[in-house]
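Participant: Below: sequence and its predicted model.
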Amino acid sequence: MIKYKQRRKFKYNLHSELTFETGISVKQPVANNFLEINASGRLTIKPGYAWDGPSSPAIDSKNFMQGSLIHDALYQLMREEVLPQSDRKRADEILKEVCVKDGMSAFRAWYVYYGVRFAGAKSAKTDLLSAP
């Protein structure tokens, strides 16, 4: 279970810690104020982490919150080049699995999964910029 608050820029703000075994191996473990992922893929999302919840046209529902939180954190790690783009499919599968575990219907979870498979690539692309 997670606790969160609705916000303006990011819709939600985490108020409890969440740890999730992703099964995604990481060459270089990372830890910062809000996210941690170890070599074996244990993801820890810390209080204060902000995320935007399910992407439109999805409906924000309780059985979508935890999955969207984990999915957004994994996509952020891809944008930051901690995880390779090749892990995007696994991140999308995790979203579907967590939503079903949290009570989402298999049909809706299938629809969500194919939505992120079809339209999610841009959201996972690196957003790191560099300048001379």
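Facilitator: Looks like it arrived, so ask away.
Participant: make it CA atoms for all contacts and neighbour counts henceforth
Facilitator: Noted.
Participant: Can you report how many residues neighbour Asp60?
Facilitator: If you count neighbours by other C-alpha atoms under 10 Å, Asp60 ends up with 14.
Participant: residues in contact with it?
Facilitator: Going by C-alpha atoms under 8 Å, 6 or more residues apart in numbering, Asp60 touches Gly53, Pro54.
Participant: Based on its surroundings, how many neighbours for the closest residue in space to Gly67 that isn't next to it in sequence?
Facilitator: Spatial nearest neighbour of Gly67, chain neighbours left out: Leu95 (4.7 Å); criterion: C-alpha to C-alpha, 6 or more residues apart in numbering. Using other C-alpha under 10 Å, Leu95 is surrounded by 25 other residues.
Participant: roughly how far apart are the nearest residue to Tyr12 once chain neighbours are set aside and Ile24?
Facilitator: Leaving aside its sequence neighbours, Tyr12 sits nearest to Gln6 (C-alpha to C-alpha, 6+ apart; 4.3 Å). Applying C-alpha to C-alpha, to the nearest Å, the value for Gln6 to Ile24 is 29 Å.
Participant: what about the two, which has more around it?
Facilitator: Neighbour count, other C-alpha under 10 Å: between Gln6 and Ile24, Ile24 has more, with 18 against 14.
Participant: Check which helix or strand that one maps to.
Facilitator: If you go by DSSP states H and E, Ile24 is not part of any helix or strand.
Participant: alright, now check it against this:
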Amino acid sequence: MNRACYRKLHRYKYQLMQDYEIETGLGGYSIETDYIALPPSGRMTIRQAYAWDGPSGPTIDTLTLMRGSLVHDALYQLLRLEALPSKEKAFADKLLRTICLEDGMNHLFARIVYLGVKWFGGSSSRPGTERPDMIICVPVDN
């Protein structure tokens, strides 16, 4: 009998339906993962099927926060994987604010979002906090 194997996602709510590219302004790196590419030009590609958890903390998943959370989560993942140095956390946090403003977020709320990740996002960007997804196959071999 053929087995079906699937991946149990720990903390993700959303999955990207097509590749997304953005000029980050974060140049000088050459990073390639299964779902994220950040070449020296700084034009980051987040690939189709990338999964992320959306906005975190005491907030709701508004349209003005979704694109920013996608890019921010991808950059934080690169920080956790130590593909980016920890000093770039500040850049990722500021880019989140910029994208939220571009997408029509109120300036006060964008400031609150920025301060939230600046003050409380450290544990989410720290290396070693990336939990691997569990692979489950059914039926189970006896």
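Facilitator: Cool, got the structure. All values derive from a computational prediction rather than experimental measurement.
Participant: ok, back up a step: corresponding residue for the residue nearest to Gly67 of the first structure in the second structure?
Facilitator: Matched to the second structure by TM-score structural alignment, Leu95 of the first structure sits across from Leu96.
Participant: what sits against that match?
Facilitator: Gly68, Ser69, Val71, His72, Tyr114.
Participant: buried set for the strand or helix carrying it?
Facilitator: According to DSSP H and E, Leu96 of the second structure maps onto helix 89-102. Using 16 or more other C-alpha atoms under 10 Å as the test for burial, helix 89-102 of the second structure gives Lys89, Phe91, Ala92, Asp93, Lys94, Leu95, Leu96, Arg97, Thr98, Ile99, Cys100, Leu101.
Participant: Then stretch 61-72 of the first structure?
Facilitator: Asn63, Phe64, Met65, Gln66, Gly67, Ser68, Leu69, Ile70, His71, Asp72.
Participant: Stretch 68-84 of the first structure too?
Facilitator: Buried, per 16+ other C-alpha under 10 Å, within stretch 68-84 of the first structure: 68-79, 82-84.
Participant: Do you have the strands of the first structure handy? List them.
Facilitator: For the first structure, the strands defined by DSSP state E occupy 4-6, 12-14, 18-21, 30-31, 35-37, 42-45, 50-51.
Participant: CSV for those strands, including distance to Ala106 of the first structure?
Facilitator: Formatted as CSV, the strands of the first structure follow (distance: least, C-alpha to C-alpha, whole Å):
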stretch, distance to Ala106 of the first structure
strand 4-6, 25
strand 12-14, 25
strand 18-21, 21
strand 30-31, 33
strand 35-37, 28
strand 42-45, 25
strand 50-51, 24
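Participant: right, and the ones you listed - which one's nearest Ala119 of the first structure?
Facilitator: Between Ala119 of the first structure and these, the shortest gap by C-alpha to C-alpha is with strand 50-51, which sits at 18.0 Å.
Participant: who are the neighbours in contact with Glu23 of the second structure?
Facilitator: Going by C-alpha under 8 Å, 6+ apart, Glu23 of the second structure touches Gly42, Arg43, Met44.
Participant: counterpart of it in the first structure?
Facilitator: Aligned by TM-score structural alignment, Glu23 of the second structure pairs with Glu21 of the first structure.
Participant: Can you give me the distance of the most centrally placed residue in the first structure to Val112 of the first structure?
Facilitator: Taking C-alpha atoms, centre = their mean, the centroid of the first structure lies closest to His71, which sits 1.8 Å from it. Separation of His71 of the first structure from Val112 of the first structure (C-alpha to C-alpha): 12 Å.
Participant: Kindly report the same for Ala91 of the first structure.
Facilitator: From Ala91 of the first structure to Val112 of the first structure the distance is 12 Å (C-alpha to C-alpha).
Participant: got any residues that touch both of those two?
Facilitator: Common neighbours of Ala91 of the first structure and Val112 (C-alpha under 8 Å, 6+ apart) do not exist.
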